[in-house]
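**Q** Provided below for reference: sequence and predicted model.
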Amino acid sequence: MPRFSANLSMLFSELPLLERFRAAKQAGFAAVEIQFPYALTAESIQQTLQAHDLKLVLFNVAADDLLQGGEGLAAVPEKQDRFKVAVAQALAYAKVLKPDCINVLPGRCLNAGRLAEYEKTFRHNLRYAADVFAEIGVTTVFEAINSRDMPGFIVDGSAKMLSIWHELNHPQLRLQYDIYHMSRMGEDCAAFLSQHIDKIAHIQFADCPGRGQPGSGTLDFAALFGLIAALPYDGWVGAEYKPGPCTADGLAWMKTPRASEAAAL
């Protein structure tokens, strides 16, 4: 059955970050993920995880100004030294927190004339990160983000993800597949999961088009969760959506037999 993790950067955001761990445990999650954990010390996160018997399965390498509308870090040629510093920071956190995966966000190119240069830089930096994290047994992942929400994102579809993955051919590099982002791009998520599950180390989801909880949009999550359960996939499935004012009130999707059984694993 799928194993569900709560993305604490989005879920339970009505609470301070350290209080979200307890809320996730009380809601039935066995694992959590954080987009960028660096506002807290790794030690304080680890203590909180232990206090609530939770596993942290994923976090991102710092992405500079990406969420503020900038180009980010991993693809910008002039920021390669800063990217290495961010990888070192993520490595230090990983040594304490022992995640399954660390995500490298490709970022944007806001000057179309430099796109090829940015793509080359990203491939170089992604290989560098995969080499570093492989030393401690952590899988590096990267994801595509839809270019409607984030114009200029250099990896905005499944075909681009696959091309990079095949080109790098790194034993510790896998895909992070986001059902919401690929649905926004009009892709057939069920078909991709069925064909490429062996390349995926982490899955995330939100409903489409509003990025809300399952049931708020058009996606058939009963079918998608059922498919994931039937596939040879042992990674986590991260709830990374925009909840209502009270996250706990929007967790009916976990009450289905499949979901509630998976969350308890």
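**A** That came through fine.
**Q** CA atoms for contacts and neighbours, from now on please.
**A** Noted.
**Q** all helices for the stretch 101-250 of the chain, in order.
**A** 115-134, 158-168, 179-184, 189-196, 221-230 (DSSP state H, counting those that start in this stretch).
**Q** how distant is the third one from the center of its chain?
**A** In other words, helix 179-184. Taking CA atoms, centre = their mean, to the nearest Å, the mean C-alpha location of helix 179-184 is offset from the chain mean by 13 Å.
**Q** and if you look at the last one?
**A** The chain centroid and the centroid of helix 221-230 are separated by 19 Å, computed with CA atoms, centre = their mean.
**Q** Then the second one?
**A** The chain centroid and the centroid of helix 158-168 are separated by 17 Å, computed with CA atoms, centre = their mean.
**Q** which strands and helices sit next to it?
**A** If contacts are counted by 3 or more CA pairs under 8 Å, 6 or more residues apart in numbering; DSSP states H and E, helix 158-168 sits against helix 115-134, strand 173-178.
**Q** So which of the ones you listed is nearest residue 31?
**A** Among the helices and strands packed on helix 158-168, strand 173-178 comes nearest to residue 31, with 16.6 Å by CA to CA.
**Q** got another, please set it beside the one above:
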Amino acid sequence: MRFAANLSILYGHLPLLERPAAAASAGFAAVEMWWPWDGPEPDDRNVDTLEDALEQAGVQLVAMNLIEGDMRAGDRGLLSSPARAQRFRDCIDTAVGFAERNGCPVLNALAGNREAGVSADEQYNLAVESLWLAANAAQRAGLVVALEAINRHEAPHYLLGDADTAVALADAVNAATGLNNTGFLCDLYHHGRNGEDIPALLARHAARIAHVQIADTPGRGRPGSGELDYPDLFGRLAAHGYDGWVGLEYEPVRNADIDFDWLPSLRPRI
């Protein structure tokens, strides 16, 4: 397995521009991140300085969220919100351009929460429309748009509560676009927290997985600290042909003292 450090959660205690170097110092060659700017259309200086930080650190960006709102405050995406979907659409050109220049193959699009006073059909159709725009822009740059399920304990109103629902929306977007570049971001923490049968969902959806993220259940700590058998799950991913990056998206116990001596213990069991 090839591991990428999530800059937004592992290194969120550091200023943004210091995070790539911190990940490189810990031995990572690849990183991923949530949307790194305050708004959908950051000025060129803010974009350029982040590109410089990645380049100077010598790390590859392998996945990035499209604008998702305030994650810490409970937002889980804007693309299906009638009042805020335009902010999602406004970020697409910046995201695609940034990803293309930095060799980032995956853009993660969080689907959003259900909203009072808006029908489920209206939000679903708006999601497909927003993702249609993102997928077409991504296709021109050779990128993949990924859709992620989030567990019902943390986000009970999120539109995509399990793997099957996320893959079904990806299928709907691919049917609408006539493309095949909308896939599934498989976050094993969320599926484990849901109590889903992870070996079975990997068997069903392995061909659709665009990216993998991990943490352990139930506390979202480092893999190996909870209930999930990661050597077994990694063995299954490898057996199904997954050879992409695995993002470390877990909550560190001590933000200022992060070590990764435990990583060798996750060698796939095949």
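**A** Ah, there it is. This is a predicted model, so every value here is computed, not measured.
**Q** from the helices of the stretch 101-250 of structure 1, which stretch is densest packed?
**A** Most buried of the helices of the stretch 101-250 of structure 1, by mean neighbour count (mean count of other CA atoms under 10 Å): helix 179-184, with a mean of 23.
**Q** Now it on structure 2. Mean distance?
**A** Taking mean CA distance after the TM-score superposition for structure 1, the mean distance separating helix 179-184 of structure 1 from the aligned residues in structure 2 is 0.9 Å.
**Q** residues in contact with that helix?
**A** Applying CA atoms under 8 Å, 6 or more residues apart in numbering, the contact partners of helix 179-184 of structure 1 are 144-146, 148, 157-158, 188-189, 203-209, 211.
**Q** Try it again at 7 Å.
**A** The contact list for helix 179-184 of structure 1, computed with CA atoms under 7 Å, 6 or more residues apart in numbering, reads 145, 146, 157, 189, 204, 205, 206, 207, 208, 209, 211.
**Q** mind listing which of those are in strands?
**A** 204, 205 (DSSP state E).
**Q** rewinding a little: columns distance to residue 223 of structure 1 on top of the helices and strands packed on helix 158-168 of structure 1, output as JSON lines?
**A** Output for those, formatted as JSON lines (distance: least, CA to CA, whole Å):
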{"stretch": "helix 115-134", "distance to residue 223 of structure 1": "33"}
{"stretch": "strand 173-178", "distance to residue 223 of structure 1": "16"}
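**Q** for those, which one sits closest to residue 25 of structure 1?
**A** It is, among those and with distance given as CA to CA, strand 173-178, at 23.1 Å.
**Q** Where in structure 2 does the closest one fall?
**A** Under TM-score structural alignment, strand 173-178 of structure 1 corresponds to residues 182-187 of structure 2.
**Q** returning to that earlier point: would you turn the helices of the stretch 101-250 of structure 1 into JSON lines with distance to residue 238 of structure 1?
**A** Below are the helices of the stretch 101-250 of structure 1 laid out as JSON lines (distance: least, CA to CA, whole Å):
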{"stretch": "helix 115-134", "distance to residue 238 of structure 1": "21"}
{"stretch": "helix 158-168", "distance to residue 238 of structure 1": "18"}
{"stretch": "helix 179-184", "distance to residue 238 of structure 1": "10"}
{"stretch": "helix 189-196", "distance to residue 238 of structure 1": "15"}
{"stretch": "helix 221-230", "distance to residue 238 of structure 1": "12"}
